[in-house]
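In: Provided below are the primary sequence and the corresponding predicted coordinates.
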Amino acid sequence: MSGSSGQVKGWCPGALRPMRSGDGLIVRVRLTGGDLTPERAAALAEAARRFGNGLVDLTSRANLQMRGVSDDTLQPLLDRLAELGLLDASAAAEQVRNVIANPLTGLDPSAPIDIQPLIRALELRLIGNERFHILPAKFGFLLDGGGVLSLDGIEADIALRAEDDGHFRLEAGGETLGWVRVEEALEAALGVAERFLALRQPDERRMRDMVERLPLPSPGGVDHSSWNGLGSTRSVGVGWEAEGVEVPTPPRPSADPPPPGESRMRHLAGPHAAGFFTAAAPFGRLDAGQLEGLAAIAARHGATLRLTPWRSILLAPLAVDVTAEVSSLGLVVDPGDPRLAIAACPGSPSCLSGEAPAQADAARLAPVLAGFVEKGASVHVSGCAKGCARRAPASITLVGQAGRYGIAFDADSKAPSEAEPMSLGELTAFLAKRLQHFPEKLGDFSIKKMR
């Protein structure tokens, strides 16, 4: 089995299509449903140490990637991944398997829908139809069965989100299209993907770029535009390839959901009454020894490991508190740790585009940023303007510029800095002095209020 030369840069890496970075090749291992047995976790830790630099990143799509792989060690690593059953048949098949699912799939009796059989089924449909292989590299699907760890706030190009009555809500580019029964869910989602491929322009790479142009028909000529109260909502559009699919009666709206991120934050670190434990990796980075340690803890207590889209690892099911064991590995077990509210990319020198050591500086800034985090602020520390660690705007965004940082508020990494770039020391002093001016509740905010 032949590996890539590793010359791809600035793309979503895979195992068969790694990306070259400042510390070597990045090899991403895609896991079905984020599921990782203790045995595989231990084997991946050993492989990261043997074939890379021993550093492992957790991604926002519940996968992991090994860093520091060399041209000489790439093929032996691929051989090992193949032995573990973690290597796809082709780079195209690997790339199309962008499916995010609930971390507690199959382990949460409160979930309205058990999506476990649907996850692999969707992957196989994507792999088996070569037409889907031309979907853009970052185009992704989401399966949310609901329950304790729903995926509210997690974005995807096409999403199926469980409702309490047992139907899925079908979304495209964040817009609700309608509701489908479980047995029709995959056809509906793949039908939307077909429409995307048929209608997209060359520069349209995500569903949000063209969702407003989707000509989704109303099955049976019935107008369901009031289903979600948005007024301009399209109907579900099931049956583009299979005729005669019945559109279910829409479920009644549930109570107002928590603000985006609020339910997520409750599950970021520590033990949980639902029988799982969350081990959070600061900024999504852990080393081989920590992954190996988590595998050993899971094995001792009869648990499995589940990677989450919040760059953490769940141990489940668990009937005991493993806080002391996980804490001894140097991982975050306190949900109040300010690092959990900070998104930070590796930055320089790990990234060729990095203009500042973002993760290292984010750790140094965490004590002063804690006061902002306690008031509900989100923080993004980016090594450059690309903003790989967070696409959405953050309350405070710091962007590396030639070893210094620009700063912007309620903005993403591409926004212009609202002050002259500052050194880390200047930035620390600036933030510490201006914390008292930060509003008690988040809202409109500007650099003027910081002065």
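Out: Yep, it's here.

In: from here on, contacts and neighbour counts on C-alpha atoms
Out: Will do.

In: Surely L16 is in contact with L86?
Out: No - using CA atoms under 8 Å, L16 makes no contact with L86, being 11.1 Å away.

In: Of these two, give the one with the bigger neighbour count.
Out: Legend: neighbour count by other CA atoms under 10 Å for L16 and L86, higher for L16 (27 against 18).

In: which residues does that one contact?
Out: L16 makes contact with G3, S4, V27, L78, L87, D88, S90, A91, E94, according to CA atoms under 8 Å, 6 or more residues apart in numbering.

In: what does P421 give?
Out: Q401, R404, Y405, G406, I407.

In: Alongside the first one, take a look at this:
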Amino acid sequence: MTSSTISAASQPPLSKIEQAKAELCGLELAPRLAEMGREGWEALDEATLTIRLKWLGIFFRPVTPGRFMLRLRLPNGVISAEQLELLAEAIDRCGEHGSADITTRQNLQLRGLLLEDMAPLMVALETLGLTSRQSGHDNPRNITGNPLAGIDPEEIVDTRPLVEAIQARLLGPAGPRNLPRKFNVAVGGAPDSFLLHNDLAFLPAEHNGELGFTVLVGGFFSAQRNELAVPLGLWLRAEQLADFTLALLHHYERAGNRQQRNKSRLMYLIDELGIDAYRAELVAAFAEPVLSHAGSHLVNRAPRSGLGVHGQKQEGLHWVGLHVPMGRLEAASMLELAGLARTYGSGELRLTEAQNALIVNVPGDRLEALLAEPLLQRFRPDPSTLQAEAVSCTGNAYCSFALIPTKSVAQQVLEQLERRIELPEAVRMHWTGCPNACGQPYMGQIGLMGAKARKDGEMVEAAKLFLGGSMGAEPKLAELHHKGVPLSDLPDVLEQLFVEHFGARRREPAAS
């Protein structure tokens, strides 16, 4: 008997979180948002405040009580200047509390909002084709794709319509409303589409000369376990991806573990059933013809940064990739970015998993003027090799799980290192504040995770160090190198690591 046929009566009791979800779906709160705003966040019960609101993309942050975070959905990381301006205005009204972060899922999170802001903001979002629905907790998160989709000279397939079709199915009337745990979906469309950290990944692959997608499942990071996705043994045509995703998620909704949250991600279900039985159940649930596949695909190298000036597949047009330090934006910089996209491009921007922004469709005769814009002194198209591929979660400034202030510490450490060493090429550094690994430290050539360590007889803020993450043809996760380096010692320790492992050259000390 498989887990999907075990009767509910034989199951252990639901966890506390599952009970709260079963009592009321967070989507039912949407009509009540204005009323809830008037009554104030203090009037909300704990389950509504900390769980159910996340179905609408609204996050209570205990470290900033009364100020909420709103996570958008931006399929494939595409956003227009008009949409970005609306989001900038929303956080500008929050004054010093307002900011935004580009996430590692090509998305935006707005910080500093009040609960009473939410109802009118939701209406404004909808008028511009945006939504924050089901962007948090036990829901399918923002669906990612090639950030260069549609403009990439190396593109195998344009992922935008595929990602949008998947989102439409998942957020439609038949979409899942109560998964056992969060779920990440991604679609690859280029030779550098590393997506194996997703629960479900579609990578371009050929079958008897026809282009389609091989299916990989089970990738995830957590405090307990970290896995790369594994081949499911199926090949799909592009038009099947949306319905297959929906069928898989409904199966997961029925069969996933709801008693042990630390064993509720998809890979645990695959382990329980075995990959062959799991595949058989999915094929039966999908009820469309599918083809067996060995799992080979057309992805063969690590992702490009996209930074700098590059020619698009459209003759005469370019994209300009801008490095956004640690992915942090303020209202003013968002408005400037929107203005630059309108003035020099087509009014469209792309967000990347490396927390950077791309201005697209820039004619050649406008490049010089764009590169001379003051904002590009801060959001540089040519950052240093230390800054170029640095990624960070939000840290303990906003997250109660984080043990260190990741973004500020990372920036300070990198600036110190820039004065000490020269790197021959960019090195991926991923910073995360806690073992939940939102900053994806296992994907970095160097990964850093918030921790505590003893120094001079006292417990101090520290970082675990991980080395060796690869996103190339033979991907692997970074492994623990040091269990806790005090933050005050990080510049010295990282300097030595860069010299020993990445060919860094020490700079001559500046003359006094």
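Out: That came through, no problem. The structure presented is a predicted model; accordingly, all values stated were derived computationally and were not measured.

In: So which of the contacts of P421 of the first structure belong to strands?
Out: Counting by DSSP state E, these place Q401, R404, Y405, G406, I407 in strands.

In: Include distance to P317 of the first structure when you put the residues you listed into CSV, please.
Out: Compiled in CSV, those are given as follows (distance: CA to CA, whole Å):
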residue, distance to P317 of the first structure
Q401, 45
R404, 45
Y405, 43
G406, 44
I407, 42
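
In: Pretty sure A319 is one of the things F277 of the first structure touches, is it not?
Out: No - if you go by CA under 8 Å, F277 of the first structure and A319 don't touch, sitting 9.7 Å apart.

In: Would you mind telling me which of these two has the busier surroundings?
Out: Taking other CA under 10 Å, F277 of the first structure and A319 do not tie; F277 has more neighbours (27 against 16).

In: Show me what counts as buried in stretch 168-183 of the first structure.
Out: Neighbour-count burial for stretch 168-183 of the first structure flags 168-182 (criterion: 16 or more other CA atoms under 10 Å).

In: Against I154 of the first structure, how distant is the residue nearest the centre of the first structure?
Out: The first structure has S60 as the residue nearest its centroid, 2.1 Å off, counting by CA atoms, centre = their mean. Computed as CA to CA, to the nearest Å, the S60 of the first structure to I154 of the first structure distance reads 9 Å.

In: what is in contact with these two at once?
Out: Common neighbours of S60 of the first structure and I154, counting by CA under 8 Å, 6+ apart, are P309.

In: can you pull out the helices in the stretch 351-451 of the first structure?
Out: Counting by DSSP state H, counting those that start in this stretch, the stretch 351-451 of the first structure has helices at residues 358-374, 424-434, 447-450.

In: still on that earlier bit, buried ones among the contacts of L16 of the first structure?
Out: By neighbour count, with 16+ other CA under 10 Å, these hold G3, S4, V27, L78, L87, D88, A91, E94 as buried.

In: closest to A432 of the first structure among those?
Out: Closest approach to A432 of the first structure among these (CA to CA): V27, at 38.7 Å.

In: list the contacts for the closest one?
Out: V27 of the first structure sits in contact with P13, G14, A15, L16, R17, P18, M19, Q65, M66, R67, V69, where contact means CA under 8 Å, 6+ apart.

In: Show me where the stretch 51-200 of the second structure has its strands.
Out: Using DSSP state E, counting those that start in this stretch, the strands of the stretch 51-200 of the second structure run over 58-60, 68-71, 78-80, 99-102, 108-113, 185-187, 200-207.

In: Mean neighbour count, these: which tops it?
Out: Highest mean neighbour count of these: strand 185-187, a mean of 27 (counted as mean count of other CA atoms under 10 Å).

In: With the first structure overlaid, how far apart is that one on average?
Out: On superposition with the first structure, the mean distance recorded for strand 185-187 of the second structure (mean CA distance after the TM-score superposition for the first structure) is 1.5 Å.

In: so where is that strand in the first structure?
Out: Counting by TM-score structural alignment, strand 185-187 of the second structure falls onto residues 141-143 of the first structure.

In: that older thread, including distance to R50 of the first structure, could the buried ones among the contacts of L16 of the first structure go into JSON lines?
Out: Converted to JSON lines, these look like this (distance: CA to CA, whole Å):
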{"residue": "G3", "distance to R50 of the first structure": "17"}
{"residue": "S4", "distance to R50 of the first structure": "19"}
{"residue": "V27", "distance to R50 of the first structure": "13"}
{"residue": "L78", "distance to R50 of the first structure": "12"}
{"residue": "L87", "distance to R50 of the first structure": "18"}
{"residue": "D88", "distance to R50 of the first structure": "21"}
{"residue": "A91", "distance to R50 of the first structure": "23"}
{"residue": "E94", "distance to R50 of the first structure": "23"}
